[in-house]
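Colleague: Build the 3D model from these lines:
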Amino acid sequence: MSTFFLFCAIVGGTILALQLLLTLLGVGGDLGGEGLDLDLPDLPDGDTGEPTVGHDAGGFSDLAKRITFQGVVSFITFFGVGGLAAQGSGVSSVGSLVAAVVVGTLATAVLAFAFAGVRKLQGSGSLSMSNAVGSIGRVYLTVPGGNGGVGKVFVTVQGRSEEVRAVTPGPELRPGEAVVVVHAIDDRTLEVVSQSAYVAKTASLAD
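Modeller: Below you'll find the predicted structure:
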């Protein structure tokens, strides 16, 4: 059990330290992220058997998508540290597991606030989302169609790659799809459309 705890602490700690360093350097935008795109299907809605579409919160699918890479790494790191500390104090194997889970959970919550503070400091200043209009980006989290919900896209703003909220009036945009920013709704949200649809519309207007 000690070997397992040690492995978690070393591997998780190494990744966490690297992640923090890259975040402070501003490399690759927001490495903490807000959620891993697990691309889970929407759950049935009540007795109708119809899938729910465009829900911004609620349900197992939404909860899963909010699991962040930074959170997982933080938990693994301090799960190992907590387990080692408990075993060093002579606690039983079961007690060590409980202590490891508790320490990992608490440390993950604390670090989530810390990373959020770092990202807020990075995002403050002269960064203006209006400067992203016309830029090409990539979908990170599915953007529901018909302004039915909020997704995420990676887009370059003032020379920096940023992960920002996005909505679209057109069809649903899937992860990896190229998009064009057509409007900055506010300092956190962009309106985007599929690059192929944008190019087609531009070509038709030019004829």
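Colleague: rest of the way, CA atoms for contacts and neighbours
Modeller: Will do.
Colleague: any idea how far residue 24 is from residue 7?
Modeller: The spacing between residue 24 and residue 7, counted by C-alpha to C-alpha, to the nearest Å, is 26 Å.
Colleague: Please disregard the earlier target; I meant residue 139.
Modeller: Distance, residue 139 to residue 7, by C-alpha to C-alpha: 34 Å.
Colleague: Between those two, point out the one with more neighbours.
Modeller: residue 139 (24 against 16; other C-alpha atoms under 10 Å).
Colleague: Would you double-check that the more buried one falls in a strand?
Modeller: Yes. Applying DSSP: H, G, I helix; E, B strand; the rest coil, one finds residue 139 inside a strand.
Colleague: which other helices and strands contact the longest helix seen in the chain?
Modeller: When the chain is parsed with DSSP state H, its longest helix is helix 93-123. Counting by 3 or more C-alpha pairs under 8 Å, 6 or more residues apart in numbering; DSSP states H and E, the packing neighbours recorded for helix 93-123 are helix 2-25, helix 69-88.
Colleague: Alongside the first, I'd like the structure of this one:
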Amino acid sequence: MEEWWVGISNFEKFFWILAVPSSALFIVQMILIVIGIDDNGDILDIDGDLDMDLEPDVPLKLVTLRNAIIFFTIFSWSGIMGLRKDYSKVFTIGLGLILGLAVIAILLFIEKGILKLTESGNMNLNYAIGVIGDVYLTIPSGGERWGKVQVNFQSSLKELDAITYGEELPTGTKIIVTKVENGLLVVERLNKT
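Modeller: You can find the predicted model right below:
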């Protein structure tokens, strides 16, 4: 092993130094996905804000830990392949960059398609008007901040964001949906006295 390492060029060593750890991290990442432990908590917005979940209405993130691992894995193995085929250094780096970015672009395209499938495009919030439900997370008074309610409409129990213009509604309060504003349910206490 030592003879092999001494016998390769520094340029090839660069690619091997990237390939081994990025491939190991890639394998760990795939195992976590398969066993269901994977979490999108590593998503880092381009502006540096940490987003703890990826909602369907949030733009896809280009710079993530997952994408970096995938990019460096593809880039490094493409570089090693290019050197084995005796490509020039410039062509080898270019090939690695192009293939790495192409794989990321393909994955973002696939992820965008998957997110479209999870969108609530067929859920019409207007059908919730008049429905009775329960407060799940306390809804502050005044309609400036939202809480969450659980309501049963369109054949399933849904947890949705809601506001109230009346008094604060604590968890467990029975509510009725009175209207929809800006994608939020407007609710009030069911038995107002």
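Colleague: Once they're superposed, tell me the TM-score.
Modeller: With the length set by TM-score structural alignment, normalised by the length of the second structure, the two chains reach a TM-score of 0.47; 142 aligned residues with a C-alpha RMSD of 4.8 Å.
Colleague: and the longest helix of the first structure, which residues are buried?
Modeller: 96-105, 107-108, 112, 115, 118-119, 122 (16 or more other C-alpha atoms under 10 Å).
Colleague: and the angle from that helix to helix 2-25?
Modeller: In terms of direction (axes from the mean of the first three to the mean of the last three C-alpha atoms, to 10 degrees), helix 93-123 of the first structure departs from helix 2-25 by 10 degrees.
Colleague: the inter-axis angle of helix 93-123 of the first structure versus helix 69-88?
Modeller: Using the same axes, to 10 degrees: helix 93-123 of the first structure against helix 69-88 is 140 degrees.
Colleague: Residue 14 of the second structure: which element?
Modeller: helix 10-35 (DSSP states H and E).
Colleague: Just the buried positions in that helix, please.
Modeller: 12, 15-16, 18-19, 22-23, 25-26, 29.
Colleague: Export the residues you listed as CSV, with columns for distance to residue 77 of the second structure.
Modeller: Below are these laid out as CSV (distance: C-alpha to C-alpha, whole Å):
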residue, distance to residue 77 of the second structure
12, 10
15, 7
16, 8
18, 9
19, 6
22, 10
23, 9
25, 14
26, 13
29, 17
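Colleague: Look up how far residue 107 of the first structure lies from residue 10 of the first structure.
Modeller: Following C-alpha to C-alpha, the distance that separates residue 10 of the first structure from residue 107 of the first structure is 16 Å.
Colleague: Residue 95 of the first structure now?
Modeller: Counting by C-alpha to C-alpha, the separation of residue 95 of the first structure from residue 107 of the first structure is 18 Å.
Colleague: Who are the packing partners of the host helix or strand of residue 193 of the first structure?
Modeller: Taking DSSP H and E as the criterion, residue 193 of the first structure maps to strand 189-194. Under the contact criterion of 3+ C-alpha pairs under 8 Å, 6+ apart, strand 189-194 of the first structure touches strand 160-167, strand 178-184.
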